[in-house]
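K.L.:
Sequence unavailable; structure follows:
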């Protein structure tokens, strides 16, 4: 198994991944309006959209938001798909973080060098890979929608023109961290998946016992 400091590193990455994805999922900054290229009449009013909220900055300095003003069934399918995928990413990243906590040496819940630690390390890595994949599909689909509306002449007459928001970049950074953590966890779990105890049926003889056994064998050979 890989050295324990590596698992502390993956735990730190898992924490960053989980909270990065969780914050990005809830905040309404997946895209924002660009006043330079929006309609001159409305372009000076900053608007921000997420997968759960649409927000607008008011002239008096206030801030107003709504949940797209319609039932979820009638919202754009791209947003519905992004919601589902990001919720799955949040759940899996949280479970991967918990599993990572259980495999470090400072955790006394599980016995040291137990097989369950290797299984948890492998499962945590797989969960991080799925988290990365779900986030990739959600952001790629949403980003494609922003790019299409930006260049399509069908949307040239609308009041606001949108660009990538900071939440997308935060998710992409979290995906990179998740990929690194997944590789370390999976490689560490597969490298030495058998513990030293497995070679002795759950019993590991001490060095003194092995020395006594070798001396007794030499005595028998001399007697013969």
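P.N.:
Sure, I can see it. Note that the coordinates shown come from a computational prediction; the quantities given were computed from them, not determined experimentally. Numbers count the residues shown, from 1 in each chain.
K.L.:
For the rest of this, base every contact and every neighbour count on C-alpha atoms.
P.N.:
Will do.
K.L.:
Enumerate the strands of the protein by residue range, in sequence order.
P.N.:
Under the criterion DSSP state E, the chain carries strands at the ranges 31-33, 47-49, 54-57, 63-66, 162-164.
K.L.:
how many other residues sit next to the residue nearest to residue 7 when sequence neighbours are not counted?
P.N.:
Excluding its sequence neighbours, the residue lying closest to residue 7 (C-alpha to C-alpha, 6 or more residues apart in numbering) is residue 104, at 6.3 Å. Using other C-alpha atoms under 10 Å, residue 104 has 20 neighbouring residues.
K.L.:
this is the comparison structure:
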């Protein structure tokens, strides 16, 4: 059961890493909102972190990379940096978690170092969860606010894209992974402390036995000398 939970954490961590990459790369953060009197739509606008795309009649799609970072709104600029940080954190946390599992040869028989490595992986998974959830929720809040803003033109209104939903699902996976890893770490550290306590009591018992043996020997020697006198 313990090994299965560690393998499950690795699988979920890998899914979280793939999810952050997909969320960052897909140009589906904001899509055209088909509202108004004209219900015949021939072209759809897709806006992402790195490019915007035009899709015509669900067949042809043309994408263009942004000429400058400064033309993006603040939420997309922040989302670029945070999502890149999330990818790096998810990758490092996945490596640390893999090195920290009990079946790993990393750190040899040093259980304390292995547990610390495992705990760092769980903490970084939680940080990756935050750096994924914040930009996705920020962009979604901006899209919804502009959609219900009466001063915004219909042509400028956008809807939530597929990348946002993938980002929310990915952040949930990263959160669950971090919780599993830290819960498993608490169990492992408790067992390690129990071993240290048992070893300490064993050493104490051995010292007490050694002292009692020395005392009995000293008493026997003194008694022998008295008999000799």
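P.N.:
Cool, the structure landed. Note that the structure is a prediction, hence the values are computed from the model and not measured.
K.L.:
Including distance to residue 199 of the first structure and mean neighbour count, could the strands of the first structure go into CSV?
P.N.:
As requested, those are arranged in CSV below (distance: least, C-alpha to C-alpha, whole Å; neighbours: other C-alpha atoms under 10 Å):
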stretch, distance to residue 199 of the first structure, mean neighbour count
strand 31-33, 56, 23
strand 47-49, 58, 22
strand 54-57, 60, 18
strand 63-66, 62, 13
strand 162-164, 55, 18
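K.L.:
Show me which helix runs longest in the first structure.
P.N.:
With secondary structure taken from DSSP state H, the first structure has its longest helix at helix 115-151.
K.L.:
so where is it in the second structure?
P.N.:
Per the alignment by TM-score structural alignment, helix 115-151 of the first structure matches residues 112-148 in the second structure.
K.L.:
What segments of the second structure are helices?
P.N.:
Counting by DSSP H, residue ranges of the helices within the second structure are 2-25, 74-100, 111-147, 162-228.
K.L.:
wait, which of the ones you listed is closest to residue 57 of the second structure?
P.N.:
Taking C-alpha to C-alpha as the criterion, residue 57 of the second structure comes closest to helix 162-228 out of these, the separation being 18.2 Å.
K.L.:
counting contacts, what elements does that closest one pack onto?
P.N.:
helix 2-25, helix 111-147 (3 or more C-alpha pairs under 8 Å, 6 or more residues apart in numbering; DSSP states H and E).
K.L.:
Adding mean neighbour count and distance to residue 67 of the second structure, write the ones you listed out as TSV.
P.N.:
As requested, those are exported to TSV (neighbours: other C-alpha atoms under 10 Å; distance: least, C-alpha to C-alpha, whole Å):
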stretch	mean neighbour count	distance to residue 67 of the second structure
helix 2-25	20	17
helix 111-147	21	21
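K.L.:
Columns distance to residue 96 of the second structure on top of those helices, output as TSV?
P.N.:
As requested, those are exported to TSV (distance: least, C-alpha to C-alpha, whole Å):
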stretch	distance to residue 96 of the second structure
helix 2-25	10
helix 111-147	5
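K.L.:
Out of these, the one nearest residue 161 of the second structure is which?
P.N.:
Distances from residue 161 of the second structure to each of these were compared using C-alpha to C-alpha; the shortest belongs to helix 111-147, at 8.8 Å.
K.L.:
Including distance to residue 196 of the first structure, could the strands of the first structure go into CSV?
P.N.:
Output for the strands of the first structure, formatted as CSV (distance: least, C-alpha to C-alpha, whole Å):
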stretch, distance to residue 196 of the first structure
strand 31-33, 53
strand 47-49, 54
strand 54-57, 57
strand 63-66, 58
strand 162-164, 51
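K.L.:
out of those, which comes closest to residue 193 of the first structure?
P.N.:
That would be strand 162-164 among the strands of the first structure, by C-alpha to C-alpha, at 43.1 Å.
K.L.:
Can you list the helices and strands that that closest one packs against?
P.N.:
strand 31-33, helix 115-151.
K.L.:
Can you add distance to residue 38 of the second structure and give the helices of the second structure back as JSON lines?
P.N.:
Putting those into JSON lines (distance: least, C-alpha to C-alpha, whole Å) gives the following:
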{"stretch": "helix 2-25", "distance to residue 38 of the second structure": "31"}
{"stretch": "helix 74-100", "distance to residue 38 of the second structure": "29"}
{"stretch": "helix 111-147", "distance to residue 38 of the second structure": "17"}
{"stretch": "helix 162-228", "distance to residue 38 of the second structure": "24"}
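K.L.:
who wins for proximity to residue 45 of the second structure among those helices?
P.N.:
From the helices of the second structure, taking C-alpha to C-alpha, the stretch that ends up closest is helix 162-228, at 13.0 Å.
K.L.:
tell me the angle that closest one makes with helix 74-100.
P.N.:
Computed with axes from the mean of the first three to the mean of the last three C-alpha atoms, to 10 degrees, the direction of helix 162-228 of the second structure lies at 30 degrees from that of helix 74-100.
K.L.:
tell me which residues in stretch 43-53 of the first structure are buried?
P.N.:
In terms of neighbour count (16 or more other C-alpha atoms under 10 Å), stretch 43-53 of the first structure has its buried residues at 43, 44, 45, 46, 47, 48, 49, 50, 51, 52, 53.
K.L.:
for the residues you listed, which one is nearest residue 130 of the first structure?
P.N.:
Looking across the buried residues of stretch 43-53 of the first structure and measuring by C-alpha to C-alpha, the closest to residue 130 of the first structure is residue 51, at 20.1 Å.
K.L.:
residue in the second structure matching the closest one?
P.N.:
So residue 51 of the first structure corresponds to residue 49, using TM-score structural alignment.
K.L.:
likewise residue 4 of the first structure?
P.N.:
Residue pairing (TM-score structural alignment): residue 4 of the first structure is matched to residue 3 of the second structure.
K.L.:
Quick test: name the residue nearest the centre of the second structure.
P.N.:
Among the residues of the second structure, residue 125 comes closest to the average C-alpha position under C-alpha atoms, centre = their mean, at 1.6 Å.
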